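Enquirer: Following is a predicted model, sequence given first.
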Amino acid sequence: MTSYTLIYNPEAGRKGASAVAEHMASRIKAAGHTALLQPTKAPGDATDLAFHAKSEVVVAIGGDGTINQVAGGLVKRRTPPRLGIIPQGTVNNLAKVLHIPLMPDLALVNLLEGTPHDLDIGIVNDRVMISTLTLGVLANAAVSVSQKDKQRFGPIVYLTRGLHSLSRNQHWHLKITGNGTTWERNTSFLLVTMTNSVGGFRNFAPQAKPDDGLFHVFVAPKPTLGGFLLMLPYFLTGNFAKLPGMTYFAADSLTIENKTPNTKLKSRIDGDPSVGLPLRMQVISGKVQVLTKPVEPLGEKLGKLAQATPPAPKA
C-alpha cells in the first residue's frame, strides 16, 4: 500500500480541478492505497503543502505552474517524497516531455504503475524552475495572454503575441555567463529550457532532457525590419534553434545580467511572472524523482507484435 497526497488548486480549470482530484482519490483508494486531498487556498500553499506532506508520493494536479510550486516544496526537503503528476494545464510542457498522458484516468495508470526517475530542478535566485525561463519579447508577450486566451487558443497564442512584440523591434543588452562561456550583446529575447518542449511545441531543443543536469540557453539576435520577416517561419514552427544568428550553449549554472541603461527586466518562469535581473541559476540533479512509465521504442513494439501474431496459413 502506498500513501498519496493530492495537491490542487480548486479554482483552476474552470473549477474542474476539484472534481478531478476527488475522482483520482477515489480511484487510488479503490486500488488499495491511501489518498489525502490537499486543496490550496492562497498563493504559495502548494509549496508549503508539498514541504510538509507525510505521504510517500506527492501528486501535483495541474499545469506547469502547479508542478513548479509542488517541486519547490519537495526540493527543500532532505529526503523528498516522490513526485506524481496529473496534467490539468493548458500547455503541460513537463507532462509531455515525460510522456505522461493528458487524460486523468490514463495519467493515473502512469502514477500507479510508474517507476521513479530523476528530475532536474532549476534554482533561479530564490525561485524554482522545472521547464522554461524567458526574457525579452517572449516574456512580454506572455504577459498579455490571459488564462481564457490559453484555454481558447492553446500554445499558438504565445507565438502570435510573440510576433506582435517582435514587430516593435525591442531589444536589451545582456551579459550571460555559464561554465566558462560568456555572451554579451543586444538581443530581442532569451530562452532557457530544461526540456525539449517549450510553449507546447516539442521541436525547440531535441538535445534537452529532464535529467541531463543542464540549462539549454538560446539567445536570439537583435532583429532588423528585414530580419523580422525571416524570423516568421521559425516562430510559426517553434523551431528557434535553427533561427539564423541564434546563439546556443548548455551549462549547469548561469548568471544573467541586464546591461541596458535605465531599464528593468523581469523573467517569466514556467509561464508565470518571476524575479528580475540579475539572475543566478543552478541545476539541482538527483534529488527529486518523478513517477513515469518508460516509453517502449517503436521497434520493440513492432517486434513483440510480430511475435504475438500467428503466421498466415499457407495456401
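Expert: Done, it's in. Keep in mind the model is a prediction, meaning the values are calculated, not measured.

Enquirer: only C-alpha atoms for contact and neighbour calcs from this point on.
Expert: Will do.

Enquirer: ok, residue 14 - contacts?
Expert: Residue 14 sits next to no residue when contact means C-alpha atoms under 8 Å, 6 or more residues apart in numbering.

Enquirer: Distance of the residue most central in space within the chain relative to residue 284?
Expert: Among the residues of the chain, the one closest to the centroid is residue 131, at 3.1 Å (C-alpha atoms, centre = their mean). Here residue 131 is placed at a distance of 13 Å from residue 284 (C-alpha to C-alpha, to the nearest Å).

Enquirer: here comes the other one, which I'd like you to weigh against the first:
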Amino acid sequence: MTKKARLIYNPVSGHEQMPKNVADILDVLEQAGYEASAFRTTPEKKSAQNEATRAAEAGFDLLVAAGGDGTINEVVNGIAFLDERPKMAIIPAGTTNDYARALGIPRDSILEAAKIILQKKTRKMDIGMADFSGDEQYFVNIAACGSLTELTYGVPSEVKSALGYAAYLIKGAEMLPHLTENEMRLTYDDGVYEGKLSMLLLGMTNTIGGFEQIMPDAQLSDGLFQLIIVKPSDPGKLLKLMALALNGRHTDDPDIIYTKTKSLKVDLIGKSKGQELPVNLDGEIGDYCPVTFKNLQQRIEFYVGKSGK
C-alpha cells in the first residue's frame, strides 16, 4: 500500500516564500515514496492543528509542518493526544526556528529542509504536556512562566540578528524596573521549591531564542525536562545571571536551581493567589497557573538531520 504524506504549510511564513515552494516539496515527498498532498492554513484559529488531527485520523503516514515554531506547535497539538500518530517532518520558515535547530534541519533553505526526508533518518522525540486543570496542551521546545519570561520571546528577531546576546541584556535592563516576583510552590522529581521566583523555564531542547547554552544538558529522547528556577535577586545580579545564562555558565549559580525532572507541578501561593500568571508554551500563551507538566517520552517520531540530538 502506498504511504500518504500531507504537507501543512503556513502561506505567510518566511516572507511568504512557502507557496512558491509547495510543488517542489511535494516532488521531494514523491521521491521519498509518499503519495503527497498539501493543505494551506487559514487565519482561522487552530487551522493547522485541526487539519493535523483530520489527516492523522484519515490514515496519513507523514505530516510535514512547514512554517514557524507556532505552526509546528499546532501540528504537534493535533496529533500528540492520539493513540496512533503519524511521523512528522518540519520545514522551518519562521524567525527563530528553535526546534529545527535542535533536530539538525537546515534553516536557510526550504527545499534543503524538505530533502532531509530523503535521508530516511528518524528519531522518536519527547513531547511536553501541560495540564491546565483538564485542558491538555502540548509543546516541543519550552514552557515558561514568571515576570522574566518576556525576555525569552520579547526581543525582535532583527535586533537579535544585529546584536546577538547583547540584545537580551538590553531588553533585560529595560524590563528590570517593572519586574515582579511570584510566590509559588514547584513540585518536581527531586524535591519542592517554595518561595518567590523571577522565572521558571522547562526545556525540551538546548535551544531557546537561538541560543544553545541555556539548557546545556538537554537530550531529546530521555523522558526528562530541563528545569531552571531563577530565584529573586537584585536588579544588578539579574543582569549578571542573564549574561551567564546566554553563555552557558549559569547552572552552578546559587540563585539558580538547574535540574532534570519527568514532571513538574506549579502552584501560586501566598499573596500571588488570585492573580493570573500566564504560562508560555513554545512562544505563545497556553493558559494560566496552576499547571502540571508531564514529559511524554518518545511520543512522536520525527525526521532529523545528521546533527539531530
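Expert: Received, thanks. Owing to the predicted nature of the structure, the values given are computational and were not obtained by experimental measurement.

Enquirer: tell me the contacts of the counterpart of the residue nearest to the centre of the first structure in the second structure?
Expert: Using TM-score structural alignment as the criterion, residue 131 of the first structure maps onto residue 141 of the second structure. The contact partners of residue 141 of the second structure, taken as C-alpha under 8 Å, 6+ apart, are 98, 99, 203, 204, 205, 207, 208, 281, 282.

Enquirer: thinking again about what came up before, the residue lying closest to the residue nearest to the centre of the first structure once chain neighbours are set aside - how many residues pack around it?
Expert: With C-alpha to C-alpha, 6 or more residues apart in numbering as the criterion, residue 131 of the first structure has its nearest non-adjacent residue at 5.2 Å, and that residue is residue 194. For residue 194 of the first structure, the neighbour count with other C-alpha atoms under 10 Å is 30.

Enquirer: Closest one of the contacts of residue 141 of the second structure to residue 113 of the second structure?
Expert: Distance to residue 113 of the second structure, by C-alpha to C-alpha, is smallest for residue 99 among the contacts of residue 141 of the second structure, at 12.7 Å.

Enquirer: Quick one: map that closest one onto the first structure.
Expert: Residue mapping for residue 99 of the second structure onto the first structure gives residue 94, with TM-score structural alignment as the criterion.

Enquirer: a helix runs through that match, doesn't it?
Expert: Yes. Note on residue 94 of the first structure: a helix contains this position according to DSSP: H, G, I helix; E, B strand; the rest coil.

Enquirer: can I assume it is in contact with residue 129?
Expert: No. Judged on C-alpha atoms under 8 Å, residue 94 of the first structure makes no contact with residue 129 at a distance of 11.0 Å.

Enquirer: can you give me the helices for the stretch 51-200 of the second structure?
Expert: Secondary structure of the stretch 51-200 of the second structure (DSSP state H, counting those that start in this stretch): helices at 69-79, 98-103, 110-114, 149-153, 157-163, 165-175.

Enquirer: mean deviation (superposed) between the helix or strand hosting residue 258 of the second structure and the first structure, please.
Expert: Remark: residue 258 of the second structure resides in strand 256-261, with elements defined by DSSP states H and E. Compared with the first structure after the fit, strand 256-261 of the second structure shows a mean deviation of 1.2 Å (mean C-alpha distance after the TM-score superposition for the first structure).

Enquirer: what range in the first structure does the helix or strand just after that strand sit on?
Expert: Using DSSP H and E, the helix or strand that follows strand 256-261 of the second structure in sequence is strand 263-268. Mapped onto the first structure using TM-score structural alignment, strand 263-268 of the second structure covers residues 253-258.

Enquirer: picking that back up, top of the contacts of residue 141 of the second structure by neighbour count?
Expert: Top of the contacts of residue 141 of the second structure by neighbour count (other C-alpha under 10 Å): residue 204, with 30 neighbours.

Enquirer: Show me what that residue aligns to in the first structure.
Expert: Aligning on TM-score structural alignment places residue 204 of the second structure opposite residue 194 in the first structure.

Enquirer: burial count for residue 153 of the first structure?
Expert: When neighbours are counted by other C-alpha under 10 Å, residue 153 of the first structure registers 11.

Enquirer: I misspoke; the intended subject was residue 307 of the second structure.
Expert: For residue 307 of the second structure, the count of nearby residues is 10 (other C-alpha under 10 Å).
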